[in-house]
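Student: Pasting a predicted model and its sequence here:
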Amino acid sequence: MTQTTTPMTPNPELSRTPVTPTRRAPNDLRSMRRRRVGLYAGGAAAYLITFLIILPILWIALLSLEPSRTILSDPFSLRSLTFDNYRDVVASLPLVQMYKNTIIVAVASVTIGAVVSFMASFALTRMVFRRRAAQFSVRFYFLAGLAVPVYVLLFPIYRIDLALGIFGTYAALILPYIAVSIPFNTLLLTGFLREFPAELEEAAIMDGAGLFRVCWSVVLPTMRPVIATVLIFNVVYVFNEFPFVSILINDPNLATVSLAVSRFQGQYTVNYGGMMAAATLVLLPQLAIYALFQRHVIAGLTAGAVKG
């Protein structure tokens, strides 16, 4: 038994209706053009700002390759580029000892400052104060440190170091660095902990976790971007800090890398080439840190800014 199939014929009414392409409204086209122009303008502004930020670094690197006699007379000359300035820096400065001193001070001050800042931030955002004004006063006391200039603290800290007998030691730098870093660290950490869901901590407490366990296993793993941002900013600050180390350290064997640039400035003469070369060597580790951890810095600065 065979089964015959009849071919399907198209509906003549459907075939007669032409298919017209959809046209966008004039307002939609204008909004798309404005959006495209805004994107191009934003991209151009971002490239311009990036160029303006990188220009001084490139200028320092270029001047470090010129002799000191041509930096003032003809700084745009590219005919006499040399590496003699870097040879002078390596020969005249104990760079290895300077980097060692800087790393020791940075590790001690950044670690202690981050721990103290985390404990203070956790207490301000999680502990229940009997009076609301007391909590606000403590938080204001920490953040008020951001408004105090460093130069105002030089003489009091100098007198305190003399009284404690730690003048000219690592502790003379570590303690001020810890105190200076706490206000900025507290500002970032409290901003994140305010948006951190307290239900996770409550669930851990109901499971029998103590306060230390909650902080170590629940809170800290989620705060990695902010903690990384705090550590990076503090390390860069220690590398760049000059007023404290120039006043509180009188032993050349304890000098940090921030003093390397000042070694090429005498009472009557200035070795501009050596100064630029030393500044470039000081900038290289900081640029490497930013290049490696810029993702964590951006994530840490934006953490807690938008409610999920």
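Tutor: That came through fine.
Student: drop to CA atoms for contacts and neighbour counts, all remaining ones
Tutor: Fine.
Student: host element of residue 246?
Tutor: Assigned by DSSP states H and E, residue 246 belongs to helix 243-248.
Student: tell me which strands and helices that helix is in contact with?
Tutor: helix 150-164, helix 170-195 (3 or more CA pairs under 8 Å, 6 or more residues apart in numbering; DSSP states H and E).
Student: okay, the ones you listed in TSV with mean neighbour count next?
Tutor: Shown next, in TSV, are those (neighbours: other CA atoms under 10 Å):
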stretch	mean neighbour count
helix 150-164	13
helix 170-195	21
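Student: Would you mind saying which of these lies nearest residue 274?
Tutor: helix 170-195 (26.2 Å; CA to CA).
Student: right, and the helix or strand after the closest one?
Tutor: Downstream of helix 170-195 (by DSSP H and E), the next one is helix 198-206.
Student: Second structure for comparison follows:
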Amino acid sequence: MAAVLVAAPFVGLYPVFMMKVMCFALFACAFNLLLGFGGLLSFGHAMFFGSAGYVTAHAAKVWGLTPELAILLGVAAATVLGWIAGKLAIRREGIYLTMITLALAQMVYFFALQAPFTGGEDGIQAVPRGRLLGLIDLSQPLAMYFFVLAIFLGGFLLIYRIIHSPYGQVLKAIRENEPRTTSLGYDTAKFKHRAFVLSAAIAGLAGGTKALVFQLASLTDVHWSMSGEVVLMTLVGGLGTIFGPVIGAAIMVGMQNYLAQLGAWVTIVQGIIFVVVVLLFRRGIVGEIGAAIKKSL
């Protein structure tokens, strides 16, 4: 995967398109950590993605911070929001937890719509990319591309390590059978809350990076439809797989980009593909491939 992404801009793939794929792939991987390995369905993950984008954009444009500090500030904001949302959401289970996350996300959306520093419906525009560490000019497309690539691979490896750590094994046990995990002496509420915070932080990393790539933080990133899109990406690629969210994000972003001339029909096409995947590939694309070759992907 790393080799393909490094070679992508040199074989004719548009760098901005690939950067968008990587941002959404990292977002989907963060969501998959919570749902695919923790069994916690959030319909409000856009609040972490979008809020980090707003904080990053504001810090870079108004406060003049360097890109790495602006993104870190966005991640910190998403982490705090994830800590609060997690504390409230894990008090309930199933559909009730899901609806709590959706309600919290809508609160964040209306805050972004009304707050004076967010720019309302216009968002925060013309966000400067700045110089990485004060040295590398990120206004150059190739420099920005490899900066985003480094962030994506770092986030992906972090998730990979979390999944394969003792903590990750307990998280899977909670997903499979929470009462039995509790009987083994694990504080499942604490584990679920940590998963919420970790997922929110990595989603915030993706959101902050996207704000710099497109030099824009907008209401689209905190809208409930963004939370729905990341669910689609994860399910299409393969829930509970390592590479599934990456493939799912590439497919969804690719459809939005290359089928743009269809206008509103893009949503119809996405819906049809989602239905086909759910009916024919219950494990998702990567999940079915992994099952066929009997290897965890």
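Tutor: Received it, and whenever you're ready, just let me know what you need. These numbers were taken from a predicted model, which means no experiment stands behind them.
Student: Any idea what the TM-score comes out to?
Tutor: The TM-score (TM-score structural alignment, normalised by the length of structure 2) is 0.28; 127 aligned residues with a CA RMSD of 5.3 Å.
Student: before we move on, the earlier item: of all the helices and strands packed on helix 243-248 of structure 1, which one is nearest residue 42 of structure 1?
Tutor: Nearest to residue 42 of structure 1, of these and by CA to CA, is helix 170-195 at 27.5 Å.
Student: Report the angle between that closest one and helix 150-164.
Tutor: Angle, helix 170-195 of structure 1 to helix 150-164, by axes from the mean of the first three to the mean of the last three CA atoms, to 10 degrees: 130 degrees.
Student: Output the contacting helices and strands for helix 170-195 of structure 1.
Tutor: Right, helix 170-195 of structure 1 is packed against helix 95-126, helix 132-143, helix 224-240, helix 243-248 by 3+ CA pairs under 8 Å, 6+ apart.
Student: and the helix holding residue 246 of structure 1, which residues are buried?
Tutor: 244-245, 247-248 (16 or more other CA atoms under 10 Å).
Student: and those as TSV, adding distance to residue 182 of structure 1?
Tutor: Below are those laid out as TSV (distance: CA to CA, whole Å):
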residue	distance to residue 182 of structure 1
244	17
245	19
247	22
248	20
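Student: any idea which helix or strand comes after the strand or helix carrying residue 86 of structure 2?
Tutor: Using DSSP H and E, residue 86 of structure 2 sits in helix 67-89. Moving toward the C-terminus from helix 67-89 of structure 2, the next helix or strand (DSSP H and E) is helix 95-114.
Student: chain center to that next one, what's the gap?
Tutor: The chain centre lies 17 Å from the centre of helix 95-114 of structure 2; the measure is CA atoms, centre = their mean, to the nearest Å.
Student: and the angle from that helix to helix 67-89?
Tutor: Taking the same axes, to 10 degrees, one finds that helix 95-114 of structure 2 is oriented at 140 degrees with respect to helix 67-89.
Student: that older thread, so which of the helices and strands packed on helix 243-248 of structure 1 gets nearest residue 236 of structure 1?
Tutor: Ranking these by their distance to residue 236 of structure 1 (criterion: CA to CA) puts helix 170-195 first, at 11.4 Å.
Student: quick one: the closest one to helix 132-143, angle?
Tutor: Using the same axes, to 10 degrees: helix 170-195 of structure 1 against helix 132-143 is 130 degrees.
Student: before we move on, back to that, check which helices and strands the helix holding residue 86 of structure 2 is in contact with.
Tutor: helix 46-61, helix 95-114, strand 131-132, helix 188-214.
Student: Quickly compare the ones you listed and say which is most buried.
Tutor: Highest mean neighbour count of the helices and strands packed on helix 67-89 of structure 2: helix 46-61, a mean of 30 (counted as mean count of other CA atoms under 10 Å).
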